[in-house]
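1. Everything below, folded, please.
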Amino acid sequence: MPLKALIVEDDADKARQAEQGLREVGFSQIDLAGNGIAAKRLLRDTFYHLVVLDIALPAREHEEPDRRGGIALFNEVTARELYKQPRHFIGLTAYEEIFDEALSQLGAEAWSVILYDRTSSEWLQQLQIKARHIVASQLAEEQGQHFLSDIGVVTALGDPELDAVLALDWSWKEEADSSDATKYHLGLTSCNGANRKIVAAKAPGMGMAQAAILATKMILHYRPRCVVMCGICAGVKSSDVNLGDVLVSNPSWDYGSGKRLVKAGVRTFEPAPQPFVLSTRIRGLVESLQDRSDLLHSLRGSFQGQKPDSTLRILIGPVASGAAVLADEKIIESLKSQQNRKLLGIDMESYGVMAAGSEVSAPRPEALIIKGVSDFADSAKNDAYRHYAAYTSANILRLLVENFGL
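-> Reported below is the predicted structural model:
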């Protein structure tokens, strides 16, 4: 089937660049619409594998762009059966102040939003990267490629995180491969009588790069339906996060992504994150578990070591990743004020796993981050609750797999 794309864009030069970029990666039919009405006419009659959608879009020809016109179009098209539902959306916006809103809307199904900058070609490169994966996914679907396992579990370098996963009663067996230094552990469990195949391994080093490398290797070799990172993280105390809470990242981003420059003699940093969001399906499963206070209470009570006094909670929200271990409240608060006021936690690896899940070749897994809060990344940081946080993280995964069909 020829790959079809629709570019909804009122800027002729930007539309031309996007069209050329999509043709270079394999899209053969590309239609253009300069306003919302024209786009809706096309979407009523044609199925598109991809819609590239300008967020600041005029509703009609000769009208001024509405800075949220693309969001309105997206909401109407996805809500009404009148339209042939596109396979993918990618949003484009030059307005940083509405980037998060656009990501919240389009990101609900793990679709993407790209920040446009007419002085750089980076936006087009990002568009082509995502478009290539759509092409690969379509090819894989046509060739009948399938997932080979159910859950791939990635943990950080430290022992407690992987130990907590391997302590789950999942009939673990170690698998050795002379061509790969990583030790993989294969497990088996069930949900409603159906088997669930699990693979788990820990990263060879600290940080996002090591986690991304391991996740990519695991995905390409074992082809899990879902790649999960379990382990520990730092919580943000001012966001009403308690020690022992379990955080599920939505979204996840690299807080060090951006530009460092000097303005008027002052060194400054302009963040430019590219967040990844949780899929709607997995978010629904986690929300169902959030409501099961009986299961969470039992889970907390079953841990025999040192644990916080607080009730076990699952919180879904923003968790950022960075290259350095943090033990400074001021840095945490600056990230909260400058990048996401709802920030719940910080770690060193999650973004790499989310990126691997989003950017690998098809069949592409969903990605999920489950991290227990072991400290607040402040001067009081210690390892007192590390084992408890690792334990709850691993067992939240167990409940999602065995009780909720992850």
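2. Please make it C-alpha for all contacts and neighbour counts, starting now.
-> Noted.
3. what about the helices in the chain?
-> 12-25, 36-45, 69-79, 99-106, 122-143, 159-166, 208-222, 280-290, 293-302, 329-338, 350-359, 386-402 (DSSP state H).
4. Pipe those into JSON lines and attach distance to residue 51 and mean neighbour count per row.
-> Below are the helices of the chain laid out as JSON lines (distance: least, Cα to Cα, whole Å; neighbours: other Cα atoms under 10 Å):
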{"stretch": "helix 12-25", "distance to residue 51": "11", "mean neighbour count": "16"}
{"stretch": "helix 36-45", "distance to residue 51": "10", "mean neighbour count": "17"}
{"stretch": "helix 69-79", "distance to residue 51": "10", "mean neighbour count": "17"}
{"stretch": "helix 99-106", "distance to residue 51": "11", "mean neighbour count": "18"}
{"stretch": "helix 122-143", "distance to residue 51": "10", "mean neighbour count": "17"}
{"stretch": "helix 159-166", "distance to residue 51": "40", "mean neighbour count": "21"}
{"stretch": "helix 208-222", "distance to residue 51": "27", "mean neighbour count": "21"}
{"stretch": "helix 280-290", "distance to residue 51": "20", "mean neighbour count": "16"}
{"stretch": "helix 293-302", "distance to residue 51": "41", "mean neighbour count": "14"}
{"stretch": "helix 329-338", "distance to residue 51": "31", "mean neighbour count": "16"}
{"stretch": "helix 350-359", "distance to residue 51": "18", "mean neighbour count": "25"}
{"stretch": "helix 386-402", "distance to residue 51": "33", "mean neighbour count": "24"}
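5. Also this sequence, please, to line up against the first:
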Amino acid sequence: MERKNSKINIKKYIMIKVLLVEDSVRKLKDLRSIIDSIPEKVEFEIAHDTTTAKRFMAGIKFDLMILDLCLPTRTGDDPSPENGKDLLIEIGKSLRLNKPFHIIGLTEYKEYIEKYSKVFDNFLWALLEYSDSHSDWSDAVKTKIEYLVSSKREILNPSMVPFQFDLAIVTALRDPELTSILRLPANWEKITIPGDPSEYYKGIFQNEDNKVTVVCSASLQMGMVSSALQTGKMIRNFRPKIIAMTGIAGGVEKKGNLGDIICTELSFDYGSGKIKTIKETEDSKFEPDYKPIPLKPDLLELMKNIETSRKYLNDIKSNWPADSPEFELKLRVGPLATGAGVIENKKIIEDITAHSRKLTGIDMETYGVFYAAENSTKPKP
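-> Below is the predicted model:
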């Protein structure tokens, strides 16, 4: 049942709009039969004359217009093929009308095919001969609608969109985390997306050898849920090759010094598991069931090379704009635990470390970023 509902939800977005400009009840019935045979949703409007057709096109952008050549100007007027021809020409010239993406002409009179085909040919549209005796015209119309549905499906499929940015950066807080990123030289430009309360900034990190296009944004609040949502929006809106999170994490005693850089090799939610009641004492017991997500191997290898070679680390410390610790700055690559709250309890940290002995730090957001990226639509960062 759920599978069926999911399929319907997907189809409702693959919708094309068709304008049927036709004054014949018989031909309209045949056209509606074709539309009804298409599994995806095809929304259509009917205009019985050219004046009504122009009124529709003034307000709606149609994917396809099926135009009967012989039409009245208004309901009650005599139909004429000149009216269909004039409408086609006006669509091509008018700035007031929304031009349909595709147009198919129909007529049941062979003499009109010969006389008016050139008008359609000039716009690379087709004028088809309607007939009750063969299905050539209806097969062509159905093929065109199916093509438009397929094209729209590809456009709406996120996996068809290539990477647009080299790097996306998510931060948990606007200040000091996002503001620190925006102090980096990148010629930042603010971006707003209609309907989205988040603010985004795009720029370019550049030196003599490389150029990296970057976009960054802060989550609306702290925590895994917010970071996962913000990461999903960043991926959907900007399609980055790499997505990263910068921020402040709590360290683990004897696993580093204040100011060290932590790179997450393995991310997990330390609150994932089951709370059981011990019958004898009625005490509760937590049984963890972590589902860790690893860093991509190529990025992990890059980070480990920096960790061992100390490339960039001395420059970061010497160029730091504020007071820096006296000890040597290090990059520490290892597991990082994420949870719902800030921990100031040694026993809880010891319990987490017992299940991840190489734990390097604890925060509230990283697993949300990893989970959103790992389960995003293709192309995945």
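6. Mind checking the TM-score on these two?
-> The TM-score (TM-score structural alignment, normalised by the length of structure 2) is 0.56; 229 aligned residues with a Cα RMSD of 2.5 Å.
7. out of the helices of structure 1, nearest to residue 248 of structure 1?
-> For the helices of structure 1, the distance to residue 248 of structure 1 is smallest for helix 280-290, at 8.2 Å, taking Cα to Cα.
8. Give the aligned range of the closest one in structure 2.
-> Aligned by TM-score structural alignment, helix 280-290 of structure 1 falls on residues 297-307 of structure 2.
9. on that earlier part again, as CSV, the helices of structure 1 with distance to residue 365 of structure 1 would be great.
-> Formatted as CSV, these follow (distance: least, Cα to Cα, whole Å):
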stretch, distance to residue 365 of structure 1
helix 12-25, 22
helix 36-45, 28
helix 69-79, 23
helix 99-106, 19
helix 122-143, 11
helix 159-166, 20
helix 208-222, 8
helix 280-290, 12
helix 293-302, 27
helix 329-338, 29
helix 350-359, 6
helix 386-402, 15
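10. right, and those - which one's nearest residue 230 of structure 1?
-> With respect to residue 230 of structure 1, and counting by Cα to Cα, the nearest of these is helix 386-402 at 5.7 Å.
11. residues in contact with the closest one?
-> The contact list for helix 386-402 of structure 1, computed with Cα atoms under 8 Å, 6 or more residues apart in numbering, reads 160-161, 164-165, 168, 189-192, 196, 230-232, 244-246, 285-286, 289, 299-300, 303, 305-307, 370-374, 406.
12. go on, stretch 288-308 of structure 1?
-> Contacting residues not belonging to stretch 288-308 of structure 1 are listed as 243-244, 311-315, 384-385, 387-388, 391-392, 395, 399-400, 404 [Cα under 8 Å, 6+ apart].
13. Then stretch 201-218 of structure 2?
-> Residues from elsewhere that reach stretch 201-218 of structure 2 (Cα under 8 Å, 6+ apart): 165-174, 178, 185-191, 198-200, 230, 238.
14. Only the buried subset of those residues, as a PyMOL command please.
-> Buried residues within these, by 16 or more other Cα atoms under 10 Å, are selected in PyMOL with:
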select buried, resi 165+166+167+168+169+170+171+172+173+174+178+186+188+200+230+238
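15. follow-up on the earlier one: please state the offset of the match of helix 280-290 of structure 1 from the chain centre?
-> 28 Å (Cα atoms, centre = their mean, to the nearest Å).
16. Now it on structure 1. Mean distance?
-> In the superposition against structure 1, stretch 297-307 of structure 2 averages 1.3 Å from its aligned positions (mean Cα distance after the TM-score superposition for structure 1).
17. Residue 210 of structure 1 reaches residue 217, doesn't it?
-> No: assessed by Cα atoms under 8 Å, residue 210 of structure 1 is found out of contact with residue 217, at 10.8 Å.
18. Where does stretch 372-380 of structure 1 end up in structure 2?
-> Using TM-score structural alignment, stretch 372-380 of structure 1 pairs with nothing in structure 2.
19. counterpart of residue 305 of structure 1 in structure 2?
-> That one, residue 305 of structure 1, aligns with residue 322 by TM-score structural alignment.
20. Let me see the ranges of the helices in the stretch 51-200 of structure 2.
-> Taking DSSP state H, counting those that start in this stretch as the test, the helices found in the stretch 51-200 of structure 2 are 81-93, 110-122, 136-156, 179-182.
21. Okay then, goodbye and thanks.
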